[in-house]
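Colleague: Quick one, fold the following:
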Amino acid sequence: MTPDLVLVLALLAVAVGLFARGRPSMDVVALMVMACLPFTGTVTATEALAGFADPNVILIAALFILGEGLVRTGVAKTLGGWITVLSGGREGRLIAALMAAASGLGAFMSSTGVVAIFIPIVLRVARAMKIPASRLMMPLSMAALISGMMTLVATAPNLVVNAELARRGYEGFGFFAFTPFGLPVLALAIGYMLLARRFLGGAVPAPGVGRTRRPGLADWIKSYDLARREARLRVLPASDLAGRRLDELALRATEGVNILAIERMGRFGPHFLRPRRETELAAGDVLLVDVVDPQGDLEAVAARHQLVALPLSGAYFLDRAQELGMAEALVPPDSSLVERTPAEVGFRSTRDVSVIAVRRGTGRVEGPAASIALKAGDQLLLIGPWSAIRRLAGERHDLVVLDLPEEADDYAPARERAPYAVLVLLAMVAVMASGLLPNAQAALIGCLLLGAFGCVNAASAYRSINWPTLVLIVGMLPFALALERTGGVDLAAQALIQALGETHPQAMLAVLFAVTAGLGLFISNTATAVLMAPVAVTLAQELGVSPHPFAMTVALAASTAFMTPVSSPVNTLVVGPGGYRFMDFVRIGVPFSLLTMAVCVGLVPLVLPF
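Modeller: As a prediction, this is how the structure comes out:
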């Protein structure tokens, strides 16, 4: 063992120790590794930083942006809703549906990309079902890793092993040659996680237990009795309102109703218009109105203007939570709003929101909210588009936003662009599955298309990238090069060949699996496959048996990266959202890796005889 190899192994041991300790953070440890490796003389400073240009790192960053596109267009919420429906409200069914979906999608595209796309979906479902995210994130990463055992193109190690077979003159694997092993492992993983989930977080909280008192729309709907005070009116073709501007109609002054929003049918379903002075009403529009005069005769108003009253309940506001937002705001003592009414101030024309209720002290002020003279300390309930609500959060002088409802986190600002996001995703998956373009290039093109279609903008794209995760991955990449140059990998391979001797071929598969999975703890699974595939084929040649079971064992073992958060980028991605520590992966991943090894070593000779 050379001095250079000793230095590299010592640095690797220190890094793993710091990962296990949890301090400093893993991305900081990665930066330390990048800074220290050049001092060993095995890699240059340029090589230590080369990971920032690695296609896989670029791919991961691009897929974060693609995931953001799914969130901003509401696709993530829709997918989460489908998974929730399939689960029937049961956590066990949810885990099974989630793992099946992630593994199925990962069979045709990057498993890292699958996790990046599913993370916001899982977080949304966890909040909706009040399940700790820690009980869902590790099943997600496990299923994504298992997806590498499903098809030939599911992960790079499969292609590396297949290429080694071809280089040696053997027939390669078919597209679905991996499926007979991946499906049983997936079924085993689902059953395993249904049992192991109890070690990944507390018990599922009962409704309301442990919940922060951040209000939701339902709380405000009930508190302010909105279902009784608001109404919906459809404009008939014969109505005298059709074709006229709101400033011409002056409905608040003439009829005692204040238009809060206008529903209008579009290409992809109904959408909301902001009621501005210049807005022209059209036949078929549905007006959401606030009854300014509770004693007024709304039926008479509808009859005079050829309007049809539509049903309205508190659930309506929840169903329209993607379009209409709410906020509670306080009037500070030095506000210019003091002693003025919302109508005088022109809330709707200046801020794109309407005041629908005023609370003073402990009670609500009765009467039309638009006509109430505001006082310092008044609490206002505002309604309007989410974009306008969020702009109010930056206002400090005239209004202080006290709270946003829980639904603000689920706002999809580009909801009408959802079909484009889905088309881009499907096109990207098709290109990746067909191999027409490199994965990183396909993902970058997908990001550009999302931007061109308005699904994301530059600011949201940069915010969506999890930079600490990328730094962690980049920092660990130089270890593979350092171990190869110092002879550490060759030394391990030679020791394996000497240790196997004349052992039974199936026992050799077990040792080969264990060594490959063990190497994957320290270097990327792709690098592991590059180093171990020649060893596997050589072993088969020396024994005079088919190399296919040995090559398949290496490929399957390379995807068995369940044991640490740095074994694979897939695991690294879920560390933050799941709130995991290093030892969480060890505790859950090591037993399952042993089970996976038993299944694979048992099945490989049956499907691919020696």
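Colleague: going forward, measure contacts and count neighbours with C-alpha atoms only.
Modeller: OK.
Colleague: List the buried residues for stretch 70-80?
Modeller: Buried residues in stretch 70-80, counted by 16 or more other Cα atoms under 10 Å: Leu70, Val71, Arg72, Thr73, Gly74, Val75, Ala76, Lys77, Leu79, Gly80.
Colleague: Please give the structure of this sequence too, so both can be compared:
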Amino acid sequence: MSDSTTTLVILALAVAAFIWNKLPVEIVALGVALALFGTGIVSAEDSYSGFGSGTVVLIAALFVVAEAIDAAGITTWLGGLLIRFSGTSRTRLLVLTMGITAVLTAFISVNGSVAALLPMVVVLAVRLGREPAQLLMPMAFAAHAGSLLVLTGSPVNILILEAALDSTGRGIGFFEFGLVGLPLLIGTIGLALWLGPKLIPRRDPDTLTRDLSSHGETLMRYHLGNDGLSRLEVPAGSGLIGQPSVDPLADHPEGLFLIGVQDRSGKPGSAPLLAEGDQVIVRGDQGIIDAFATRHGLIQAADSTCGLISSSFGVAEVVVPPRSDLVGTEAYPGMITESGALVVLSHQRPGHPSTLGRASVNAGDTLLLQGTWSALDKHTADHQVILVDSPDAVRRQAVPLGPGAVPALVVLGAMVLMLTTNVVPAPIAAMLAAIAMVLLRVITPGQAHRSMAWQTLILVAGMIPLSLAITSTGTATMIAEAMISVVGDSGPLLLLAAIFAVTAVLGQLISNTATALIIIPIALSIAGESGINPIAVLMCVSVASAAALLTPVATPANMMIMQPAGYRFGDYWKFGLAVMVLYAVVALFLVPVIWPLGAS
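Modeller: Predicted structure coming up:
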């Protein structure tokens, strides 16, 4: 059996395995690389060359950048704008939702933007009395269109760029993808407004995403009842400076309770005496707190979440499980935990109001802890307590534009500038941005590690040897000649249509990244055999790869919206087919205008 026949058999088995969907896609991709080596199609070095490719490095670095943008609260801020300006108008709601999703996708990928905005869109739909199903499919499809606005929108764009460089010696500009992406986005929005109500089914989801945007107020009501909680900052010249930190409110009125002393970042104070800038945390009737602050010249923090949550600090609610070592110990508001990084704001027993004094801890009791976000992440991951809501999830929904927002935006802008001007190779620019995000503490190294979508990285790395084999064995040329012979003398436009159809159909069944890796060498061979401009062919593949619209398994983003919207497997194709026609029009009629088919 010839090398090209062997490669075709491996390709067919890989596609069948992807469609079968019983094996993890990573295993299939690695199996492909090993099968190519085992049959002698590629060398050992080539079989794992994908893991050291610039494409994989670039994609991995972009995952870190995307995580930093989300962690900095930028996505939360965008969601807040959506809620603020959408009002009750269906048209405005759809346009803003789809526009914000597309813009976010351009910089943090389809899956990242859908995952970041999904909770807020569901909550917004519920608040406005609308079905999430009517918003989530347009949102996901807008993300697919948004992936073609700039280079960083999708791993497929990066593969297209690398292929363009290898085949023509010139790349595709950072914003050049937007020449097709912007019309796709505008057209998708128009179709959602016009055909969406007719083609998108009305479904009731089984469960809805938790809304944590007003988490501070919820916890205040549950733990403190009618009491207020305020952070009173000690200004310069205050008479409280020099008072003992353990009891700075010696002459406080009845009904005012000291919780503790913290610094501006929410860390428990450790100095024995109060100093300028310290913050005294008090609980009680808000009128009493206001009068006390005025009398002592204390500054109340103007915090929209009642002193519980800010960009620097937050709270975590934990439940004490049976057999925890905390059972039988004492807890009280103001107590500093054993780590020294968190303070207990409330101790509550089920069915009873929170206690203000010392009390024994029982199984089932709830503790409200406050500290810096990093301290909460670190010290609530403890088997002695059960965390109710992840501090990271709370922060991402409740704190727009956190302290890392400015450095994150600066780093993002610098990366875009480097990618646009090609001052350094794209993988280097992305790596520099990823490193900067960690060094500037926008995210921690642990968050950077967790941001990696290993399935995507292994899929790309494992399939790169197959893409190489399709080219080196002449398989791509053989398939290209077969397609050309079928089309005959019908012209390059029909060839382009054939490439679009094969790519689009395959993209509904397997990952669009895997699809691109398979189709790119074949498309380039067709371009070479028929004299078509390779850039036009590659852009057709890029558009067709983004048209993963007909099934929920086409992309993770399509799958993410399925349960929150209550969709069924067959709900996607009706509206998806209408949008697919738009993609075909762009690929077959707009692409040749921008990149003429006969250009060399």
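Colleague: Please state their TM-score.
Modeller: The TM-score (TM-score structural alignment, normalised by the length of the second structure) is 0.76; 570 aligned residues with a Cα RMSD of 4.8 Å.
Colleague: List the ones among the buried residues of stretch 70-80 of the first structure that fall in strands.
Modeller: Residues of the buried residues of stretch 70-80 of the first structure located in strands (DSSP state E): none.
Colleague: and the closest residue to Leu345 of the second structure other than its chain neighbours, which of the three is it?
Modeller: Once flanking residues are discounted, Leu345 of the second structure sits nearest to Pro333: 4.8 Å by Cα to Cα, 6 or more residues apart in numbering. In three-state terms, and counting by DSSP: H, G, I helix; E, B strand; the rest coil, Pro333 of the second structure is coil.
Colleague: Contacts only, for Pro333 of the second structure.
Modeller: By Cα atoms under 8 Å, 6 or more residues apart in numbering, the residues touching Pro333 of the second structure are Ile259, Val343, Val344, Leu345, Ser346, His347, Thr355, Leu356, Gly357, Arg358.
Colleague: Quick one: classify the third one as helix, strand or coil.
Modeller: Reducing the assignment at Val344 of the second structure to three states with three-state DSSP gives strand.
Colleague: looking at it, it is touching Glu330, isn't it?
Modeller: No - in this structure Val344 of the second structure lies outside contact range of Glu330 using Cα atoms under 8 Å: 11.4 Å.
Colleague: So for those two, which residue has more residues nearby?
Modeller: Applying other Cα atoms under 10 Å to Val344 of the second structure and Glu330 shows that Val344 carries more neighbours, namely 21 against 14.
Colleague: Work out for me the element the nearest residue to that one once chain neighbours are set aside sits within.
Modeller: The shortest distance from Val344 of the second structure to any non-neighbouring residue, by Cα to Cα, 6+ apart, is to Leu369 (4.7 Å). Under the criterion of DSSP states H and E, Leu369 of the second structure resides in strand 366-372.
Colleague: and that strand, what does it pack onto?
Modeller: If contacts are counted by 3 or more Cα pairs under 8 Å, 6 or more residues apart in numbering; DSSP states H and E, strand 366-372 of the second structure sits against strand 313-319, strand 343-348.
Colleague: In TSV: the ones you listed, plus distance to Asp489 of the second structure.
Modeller: Shown next, in TSV, are these (distance: least, Cα to Cα, whole Å):
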stretch	distance to Asp489 of the second structure
strand 313-319	68
strand 343-348	77
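Colleague: give the contact list for Ile479 of the second structure.
Modeller: Here Ile479 of the second structure is in contact with Ile522 (criterion: Cα under 8 Å, 6+ apart).
Colleague: The same query, at a cut-off of 10 Å, please.
Modeller: Going by Cα atoms under 10 Å, 6 or more residues apart in numbering, Ile479 of the second structure touches Leu8, Ile470, Ser485, Ile522, Ala523, Ser525, Ile526.
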